[in-house]
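Chemist: Take a look and give me a structure for this.
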Amino acid sequence: MAIENNNVVTLNYTLHTIEDNGEKTFVEQTTTENPLTFLYGVGMMLPKFEENIGGLLVGDKTSFQLAAVDAYGERDDRAIAQLPADMFQESGLPPVGEILPLQDNQGNQFRAVVMEVTPEAVVADLNHPMAGKTLNFDIEILAVRPATDEELAHGHSHGEDGTEGH
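Modeler: Got it, this is the predicted structure:
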């Protein structure tokens, strides 16, 4: 079965970023024991990621690159926030480099990286950690199946066999 909208896709991937000098930097990798499973065509994945795997079959392998504009966007040097130190009274001030889970007024969740900590504020970079990066994916398709009615109603995959959480 070829990958198309409303299919549940299970795949393995290896992700590298491509540096300005052309060198690859390893980011992450899935395993056959813990693959990526998602509902194709409902906006869960980067559109260009889906475009590159559409029509593939189980066993197919592919490699592709996504420019920053097609992945997580370019870095915005203005996307820096000064978070008041008293926000961290309960948890304590985070160390530089820590990733903070944040939520905006609309309930959207995102992550920010701590750049600096002072007694008054925590300076955080709100750019996605992969912003400004060219991404290189090596993909192997492990399984493709039609989504169940419940998965379609929920808008996400319930795992490789459709029964996750039951």
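
Chemist: Please count neighbours and contacts with C-alpha atoms only from this point.
Modeler: OK.

Chemist: show me the contacts for the closest residue in space to Q103 that isn't next to it in sequence.
Modeler: With sequence-adjacent residues excluded and distances taken as C-alpha to C-alpha, 6 or more residues apart in numbering, Q103 is closest to Q109, at 4.4 Å. Q109 makes contact with 101-103 under the criterion C-alpha atoms under 8 Å, 6 or more residues apart in numbering.

Chemist: Would you mind listing the buried residues in stretch 51-71?
Modeler: 52-53, 56-58, 61, 65-68, 70-71 (16 or more other C-alpha atoms under 10 Å).

Chemist: Now intersect the residues you listed with the strands, please.
Modeler: 61, 65-66 (DSSP state E).

Chemist: can you tell me which residues contact the most centrally placed residue in the chain?
Modeler: With distances taken as C-alpha atoms, centre = their mean, M45 lies nearest the centre of the chain, 7.4 Å away. Neighbouring residues of M45 by C-alpha under 8 Å, 6+ apart: there are none.

Chemist: quick one more, to check against the first:
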Amino acid sequence: MTQAKKGDKVQVNYKGYLDDGTIFDSSEGKKPLDVVLGSGTVIPGFDAALVGMEVGSRKTVKIPMDDAYGKHNAELVMQVPKDQIPPDLKPEIGQKLQVGGAAGELMAVEVIDLTDDFIVLDANPPLSGKDLTFDLELVAIA
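Modeler: Model (predicted):
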């Protein structure tokens, strides 16, 4: 049987979960995920786990944070004075926002704390600092 290799377009069903069993993403009830192996469109550990799989094969793989979204970077946590946010914005902990970065790019952030004077924003990917586990099923190699 043919094994998936770098450059192949593959379709994969997956379920991703954290060490505590919380499911953070799944293809269940959706079309399989299309991935071109080696293209950088998915996290490195997910990509590497698909290489060598055959159509119809399944496996479970644990991906350490360094091969997923990396370590949590304290430099991406910022305190913004409340007087610098739009007056119509009523931030709440857990709220997702987009803010302008230093070079004018948009950054996705999450409100992680509120004080009397500041709103604390985290621009790290939500899964940074976490080891991830995936159940994988290779559906097709194109």
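
Chemist: Once they're superposed, what TM-score comes out?
Modeler: The TM-score (TM-score structural alignment, normalised by the length of the second structure) is 0.81; 141 aligned residues with a C-alpha RMSD of 2.5 Å.

Chemist: returning to that earlier point: let's have the buried residues of stretch 51-71 of the first structure in TSV, adding distance to P84 of the first structure.
Modeler: Shown next, in TSV, are these (distance: C-alpha to C-alpha, whole Å):
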residue	distance to P84 of the first structure
N52	42
I53	43
L56	49
L57	51
V58	50
K61	48
Q65	39
L66	36
A67	35
A68	31
D70	33
A71	31
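
Chemist: Greatest separation within these: which pair is it?
Modeler: V58 and A68 (28.1 Å; C-alpha to C-alpha).

Chemist: Confirm I112 of the second structure sits in a strand?
Modeler: Yes. Assessed by DSSP: H, G, I helix; E, B strand; the rest coil, I112 of the second structure belongs to a strand.

Chemist: burial count for the equivalent of it over in the first structure?
Modeler: Under the alignment by TM-score structural alignment, I112 of the second structure pairs with M115 in the first structure. By other C-alpha atoms under 10 Å, 16 other residues sit near M115 of the first structure.

Chemist: what residue of the first structure takes the place of D47 of the second structure?
Modeler: By TM-score structural alignment, D47 of the second structure lines up with E50 in the first structure.

Chemist: was I right about that match contacting G41?
Modeler: Yes. Taking contacts as C-alpha atoms under 8 Å, E50 of the first structure lies within contact range of G41: 7.3 Å.

Chemist: Relative to A85 of the first structure, which of the contacts of Q109 of the first structure is nearest.
Modeler: L102 (14.7 Å).

Chemist: Can you point out the buried residues in the helix or strand hosting that closest one?
Modeler: Using DSSP states H and E, L102 of the first structure sits in strand 99-103. By neighbour count with 16+ other C-alpha under 10 Å, strand 99-103 of the first structure contains the buried residues I99.

Chemist: and it, how far from the second structure on average?
Modeler: Averaged over the aligned pairs, strand 99-103 of the first structure sits 3.3 Å from the second structure after superposition, using mean C-alpha distance after the TM-score superposition for the first structure.

Chemist: what's that strand in contact with?
Modeler: Residues outside strand 99-103 of the first structure that contact it (C-alpha under 8 Å, 6+ apart) are 109-114.
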